[in-house]
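[1] Here's my sequence, what's the structure:
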Amino acid sequence: MRGTFLNLTAAAALAMALSVSAAAAQKKYDPGATDTEIKVGQTVPLSGPASAYATIGKAQAAYMRMINEQGGINGRKINLIQYDDAYSPPKTVEQVRKLVESDEVLLTFQIIGTAPNAAVQKYLNVKKVPQLFAATGAAKFTDPKHYPWTMGFNPSYFVEGRIYGQYILKEHPNAKVGVLYQNDDLGKDYLNGLKAGLGDKAAKMIVAETSYELSEPTIDSQILRIRDAGADLIFSAATPKQAAQAIKKIAELGWHPVHILDINASSVGAVMKPAGLEASKGVISVGYVKDPADPSMKDDPGAQRYHAFMAK
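    Okay, here's the model as predicted:
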């Protein structure tokens, strides 16, 4: 899965960052670090509407075990503590407080999701606990002036949205655009980026904007509104569950718009297969890492190491 491979890269970056910190450390450490251990905390949506992302946390836990089997970081073993937050911000707050105040982790690593990260950003910065590689591309996580203890990881959602806008102007200059977006910083950043890419043509080209809440069981009504507005191109700024629902509903309607999908929801395993591979044909998205499921990657050394790791 593309997202899993991406987050293994983040785990490798964590190992490098901790290695530098450990090398310079003295005998007195912050909570969560000793001569033998580095305690790291993470929340993962093991359940709930974004549970497709659970595979990221599982792969990262396996990667940490591999690092420990190889001797850890300068002799220190990584103790990764994971809690399920169901992609629910109030639950994220509860679990992160537990990680900081009870488990006394040195840092949080790759908390998954825009809304969950937003819910704990201020708290972690007040506590001066690193919010390392927050798994989101929302703009608010690259604000070192106000949140110096936060470091984002994903490429900018705004920039990605702008790329789609520029693509539409070039390839579909007469398109009537409908936008489906998640009603949080993820969806809003994508929407604003798309409008920036379309420039002064945005107001004329976008014929429908409709949002959804993560708690909604389906987004069928939103898809119908976009279709009924006369859109012939749809941009889904969504997470896996709703993206799969959108693909499936569009196919059921016999509607054939150009469909652009954000990278968070472009997984074959988590989105395309549940929606139906036939229905998913023609969906357009972007990528910025190697896809280990791509047959052209079968002889790539990095992909081969990935497959060996996953097999173990």
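
[2] rest of the way, CA atoms for contacts and neighbours
    OK.

[3] Around residue 77, how many other residues sit close by?
    With neighbours defined by other CA atoms under 10 Å, the count for residue 77 comes to 22.

[4] So which residues of the stretch 51-200 of the chain form helices?
    Counting by DSSP state H, counting those that start in this stretch, the segments of the stretch 51-200 of the chain that form helices are 54-69, 89-97, 114-127, 157-171, 185-198.

[5] and if you look at the stretch 201-312 of the chain?
    Using DSSP H, counting those that start in this stretch, helices in the stretch 201-312 of the chain cover 202-205, 220-228, 240-252, 273-275, 277-280, 301-311.

[6] So which bits of the last one are buried?
    By 16 or more other CA atoms under 10 Å, the buried positions in helix 301-311 come out as residue 303.

[7] Same check on the fifth one?
    Judged by neighbour count using 16+ other CA under 10 Å, the buried positions of helix 277-280 are 279, 280.

[8] same thing with stretch 150-159?
    150, 151, 152, 153, 154, 156, 157, 158, 159.

[9] residues contacting the second one?
    The contact partners of residue 151, by CA atoms under 8 Å, 6 or more residues apart in numbering, come to 130, 131, 132, 133, 134, 141, 142, 144.

[10] Tell me how many other residues crowd the first one.
    Right, residue 130. When counting by other CA under 10 Å, one arrives at 20 neighbours for residue 130.

[11] do you know how far it is from residue 99?
    The gap separating residue 130 from residue 99 is 12 Å, by CA to CA, to the nearest Å.

[12] To compare against the first, here's the next sequence to fold:
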Amino acid sequence: MLSYQKLRIAALSTAVIAFAATSGSALAQKKYDTGATDKEIKIGNIMPYSGPASSYGQIGKTEAAYFKMINDQGGINGRMINFISYDDAYSPPKAVEQTRKLIESDEVLFIFNSLGTPSNTATQKYMNAKKVPQLFVATGASKWDEPKKFPWTMGWQPSYQVEAKIYAKYLMKEKPDAKIAVLYQNDDFGKDYLAGFKAGLGAKSSMIIAEESYEISEPTVDSHIVKLKSLNPDVVVSFTTPKFAAQTIKKIAELSWKPMQIVTNVSVSVGAVMKPAGFDAAEGVLSADYRKDGSDPQWKDDAGMKKWSAFIEKYMPGVDKSDNSLIYGYGAAQTMVKVLEMCGDDLTRANIMKQAASIQGFTPDTLLPGITISTSATDFAPIEQLRMMKFSNGKWDLFGDVIDASSTTH
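    As a prediction, the model looks like this:
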């Protein structure tokens, strides 16, 4: 009898321990903050669907379509993505208003890939104070890679300063006696590029003979181009957004002027910049990139680009495949999905940032061969590699090796 009781107590104890263990692991597995449940992950986003930077709106549309595809495939660990994207017209005050709405009214889990340096700058302190991830922001400002100062903010694309240093190195090697004119947007975006460019030139900053700024509110930069031509530079570097990059290339051609031209990576879209500028006018323009080009036949048999193309045809039929916002939005969304998969059932804001800072060698379908995404607790710059390229016969031709600029940032 006693032995039977002992056995029964032992069995009960084992059952209690087993129950406690399974309950504990179940509790440990499922952790949620506001915006996440067993069935849903609520993601916020802000894009300039209107205003002077509206050509970037396709990024938000691509991300919405990508998340729809993920939902059609069963979601992430069974949870559907609820993607809420608002227009801020590239206006910082509007961005603040929409960010507050997303966090306080819509109660999103985090904000993903909101676009624009001025807009993200306006919301950065608020989001860090609220401890809400401001993740993979769609701007290359160097300030998104400051994990000690802003532990809830992380960039995605290569930083503007890193990119500008690459242009400076290229010019010092290929055109060491150049007289350089710089046209830049008079905000954090343009100033970040200019700072990186000057840092890259170092002691040779005297190569810059003109620095001309414009306001985002100006309808055209034509008068600035006329002024720069009068100074007779042989290189024009345009630290501009797409609308103004297209105007710059077009006006230079109209003036029958033929300086070497460099445009920013954010303004290399064939559809949004080169076509409006005119292919003849854009012939020979230089830039750098980390992404494949959706309109370039060299990628027709590339496995990643086949996936991208199938996605575009099914979820965004009729769009212009030469608009590289479709490439950008896909790559950023694919990275976000990767992080959410890494989170498992711990969908807390802290764990989302922890996983975002633990990516090693991830390669979205749309990145150039040899370019990967890696982060750490002290490195919030996911992509730090680029290749130089030249616009020729209606497309971008890559040249030279992949340049790893991580050594210049840390």
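
[13] Superposed, how do the two chains score by TM?
    Their TM-score after superposition, calculated using TM-score structural alignment, normalised by the length of structure 1, is reported as 0.90; 289 aligned residues with a CA RMSD of 1.3 Å.

[14] hmm, back to that, reformat the buried residues of stretch 150-159 of structure 1 as JSON lines; add distance to residue 248 of structure 1.
    Putting the buried residues of stretch 150-159 of structure 1 into JSON lines (distance: CA to CA, whole Å) gives the following:
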{"residue": "150", "distance to residue 248 of structure 1": "37"}
{"residue": "151", "distance to residue 248 of structure 1": "36"}
{"residue": "152", "distance to residue 248 of structure 1": "32"}
{"residue": "153", "distance to residue 248 of structure 1": "30"}
{"residue": "154", "distance to residue 248 of structure 1": "27"}
{"residue": "156", "distance to residue 248 of structure 1": "27"}
{"residue": "157", "distance to residue 248 of structure 1": "24"}
{"residue": "158", "distance to residue 248 of structure 1": "26"}
{"residue": "159", "distance to residue 248 of structure 1": "27"}
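
[15] and the equivalent of residue 95 of structure 1 over in structure 2, what does it touch?
    With TM-score structural alignment as the criterion, residue 95 of structure 1 lines up with residue 98 in structure 2. The neighbourhood of residue 98 of structure 2, defined by CA under 8 Å, 6+ apart, consists of 46, 86, 87, 88.

[16] Check what contacts the helix or strand hosting residue 336 of structure 2 and list those residues.
    Assigned by DSSP states H and E, residue 336 of structure 2 belongs to helix 325-343. If you take CA under 8 Å, 6+ apart as the criterion, helix 325-343 of structure 2 is touched by 56, 58-60, 62-63, 66-67, 76-77, 112-113, 136, 156, 269, 291-294, 308, 347, 351-352, 355-356, 359, 364-367.

[17] which part of structure 1 lines up with the following helix or strand past it?
    Scanning the chain past helix 325-343 of structure 2 towards its C-terminal end, the next helix or strand to appear is strand 346-347 (assignment: DSSP H and E). Mapped onto structure 1 with TM-score structural alignment as the criterion, strand 346-347 of structure 2 occupies no residues.

[18] now the next helix or strand after strand 346-347 of structure 2, how far from the chain's geometric center?
    Following strand 346-347 of structure 2 in sequence order, the next helix or strand is helix 349-356 (DSSP H and E). The offset between the C-alpha centroid of helix 349-356 of structure 2 and the centroid of the whole chain comes to 18 Å, using CA atoms, centre = their mean, to the nearest Å.

[19] Please apply the same query to stretch 279-297 of structure 1.
    Distance, centroid of stretch 279-297 of structure 1 to centroid of chain: 16 Å (CA atoms, centre = their mean).

[20] what's it aligned against in structure 2?
    Mapped onto structure 2 with TM-score structural alignment as the criterion, stretch 279-297 of structure 1 occupies residues 281-299.

[21] Return the set of buried residues in the matching stretch.
    Of the residues in stretch 281-299 of structure 2, those scored as buried under the neighbour-count criterion (16+ other CA under 10 Å) are 281-295, 299.

[22] Let me know the closest of the residues you listed to residue 402 of structure 2.
    Checking the buried residues of stretch 281-299 of structure 2 against residue 402 of structure 2 by CA to CA gives residue 290 as the nearest, at 8.7 Å.

[23] and the longest helix for structure 2?
    Taking residue count as the measure and DSSP state H as the definition, the longest helix of structure 2 comes out as helix 2-29.

[24] just checking, next helix/strand downstream of that helix?
    strand 31-32.

[25] average distance between the helix or strand just after that following strand and structure 1?
    Proceeding N to C from strand 31-32 of structure 2, the next assigned helix or strand is strand 40-47, under DSSP H and E. Following superposition, strand 40-47 of structure 2 is found to deviate from structure 1 by 0.4 Å on average (mean CA distance after the TM-score superposition for structure 1).

[26] What angle do helix 92-100 and strand 40-47 of structure 2 make with each other?
    Going by axes from the mean of the first three to the mean of the last three CA atoms, to 10 degrees, strand 40-47 of structure 2 is angled at 180 degrees with respect to helix 92-100.

[27] The equivalent of residue 146 of structure 2 over in structure 1: what's it in contact with?
    In structure 1, the residue matched to residue 146 of structure 2 (TM-score structural alignment) is residue 143. Residues touching residue 143 of structure 1, when contacts are defined by CA under 8 Å, 6+ apart, comprise residue 150.

[28] From residue 122 of structure 1, how far out is residue 143 of structure 1?
    Computed as CA to CA, the residue 143 of structure 1 to residue 122 of structure 1 distance reads 12 Å.

[29] tell me, what residue is most central in structure 2?
    The C-alpha lying nearest the average C-alpha coordinate of structure 2 belongs to residue 138 (CA atoms, centre = their mean; 3.7 Å).

[30] buried sites along stretch 204-220 of structure 1?
    By neighbour count, and taking 16+ other CA under 10 Å as the criterion, the buried residues in stretch 204-220 of structure 1 are 205, 206, 207, 208, 209, 210, 211, 212, 214, 218, 219.

[31] so who does the closest residue to the second one other than its chain neighbours touch?
    Using CA to CA, 6 or more residues apart in numbering and skipping residues adjacent in sequence, the residue nearest residue 206 of structure 1 is residue 177, 4.5 Å away. Shown in contact with residue 177 of structure 1 (CA under 8 Å, 6+ apart): 205, 206, 207, 208, 231, 232, 233, 234, 235.

[32] how does it look with 10 Å?
    For residue 177 of structure 1, the contact set (CA atoms under 10 Å, 6 or more residues apart in numbering) comprises 168, 202, 204-209, 226-227, 229-235, 257-259.
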